[in-house]
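> Fold the following.
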Amino acid sequence: MSPPCVAFPASELPLHVQADVKGKKRKLDGGGNVDLSQCDLKELTQYRCFVDDPALPGSPVRCWAVNRFFRQCRDKKGVFMVETSAWEGLND
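Below is the predicted model of the structure:
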């Protein structure tokens, strides 16, 4: 069974990323905290699609692009990814 998923506001992401999935503080070379803005930004485009009328054969399928953003960071254990879609642009 996977661990429970904790919901929190996007503005708190920099605080939550300081701990790993087990709740232990991430250790960085030279100490300090993880700075999400310094991690590499990655983008993934997914598509959300709907069939106009599923009961009608040949009904059109309409799709919309959904862009998701991730930050690729590094701690002493290696590389980890954090989804930052809701966080990106909050500090502009």
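> For the rest of this, base every contact and every neighbour count on C-alpha atoms.
OK.
> pretty sure Glu83 contacts Phe69?
Yes - at 5.9 Å, Glu83 counts as touching Phe69 under the criterion of C-alpha atoms under 8 Å.
> please give me the structure for this one as well, since I'd like to look at both together:
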Amino acid sequence: MAPLVPVFPASELPDRVQIIQSSFKEKRRKGKPIDLHNCELMEMLQYSCNPPSEGIQKPGVIKCRPVVRLFRRCAGGVTVETTRWEKIKHEEGRK
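Model prediction:
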């Protein structure tokens, strides 16, 4: 079973990436603070097959749709999914 992960708004990601959670306790990450803007932007394409929103398919029919996930790979091996954060950043840049 995967460990419990706290839920927080994407706008808090730059602050939350500075925290490590261990044994249900939070502590500040050692070293220099991570600036997500300086981390390499990476993309991964996954597929969601027979999503519930598409309804039940006929037997033998499989419908898949692409799902783009964005990540930032930072120094020290830290990799963070930033899909929603990137969208918020993009929307703010258009204002």
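> How many neighbouring residues does Thr82 of structure 2 have?
20 (other C-alpha atoms under 10 Å).
> What residue in structure 1 is paired with it?
Alignment note: Thr82 of structure 2 maps to Thr84 in structure 1; criterion TM-score structural alignment.
> From Gly23 of structure 1, how far off is the residue nearest the centre of structure 1?
In structure 1, the centroid-proximal residue (C-alpha atoms, centre = their mean) is Glu83; its distance is 1.0 Å. From Glu83 of structure 1 across to Gly23 of structure 1, the span is 17 Å (C-alpha to C-alpha, to the nearest Å).
> Same check on Val79 of structure 1?
17 Å.
> now do Asp40 of structure 1
23 Å.
> what does Glu88 of structure 1 give?
Counting by C-alpha to C-alpha - Glu88 of structure 1 and Gly23 of structure 1 are separated by 24 Å.
> Of these two, which one has the most company?
Set Glu88 of structure 1 next to Gly23 and count neighbours by other C-alpha under 10 Å: Glu88 wins out with 18 against 10.
> what sits against that one?
The contact partners of Glu88 of structure 1, taken as C-alpha atoms under 8 Å, 6 or more residues apart in numbering, are Phe69.
> Look at it and give its secondary structure.
Of the three states, Glu88 of structure 1 takes coil according to DSSP: H, G, I helix; E, B strand; the rest coil.
> Please name the residues that touch Leu68 of structure 2.
Rather than Leu, residue 68 of structure 2 is Val. Per C-alpha under 8 Å, 6+ apart, neighbours of Val68 of structure 2: 43-46, 83.
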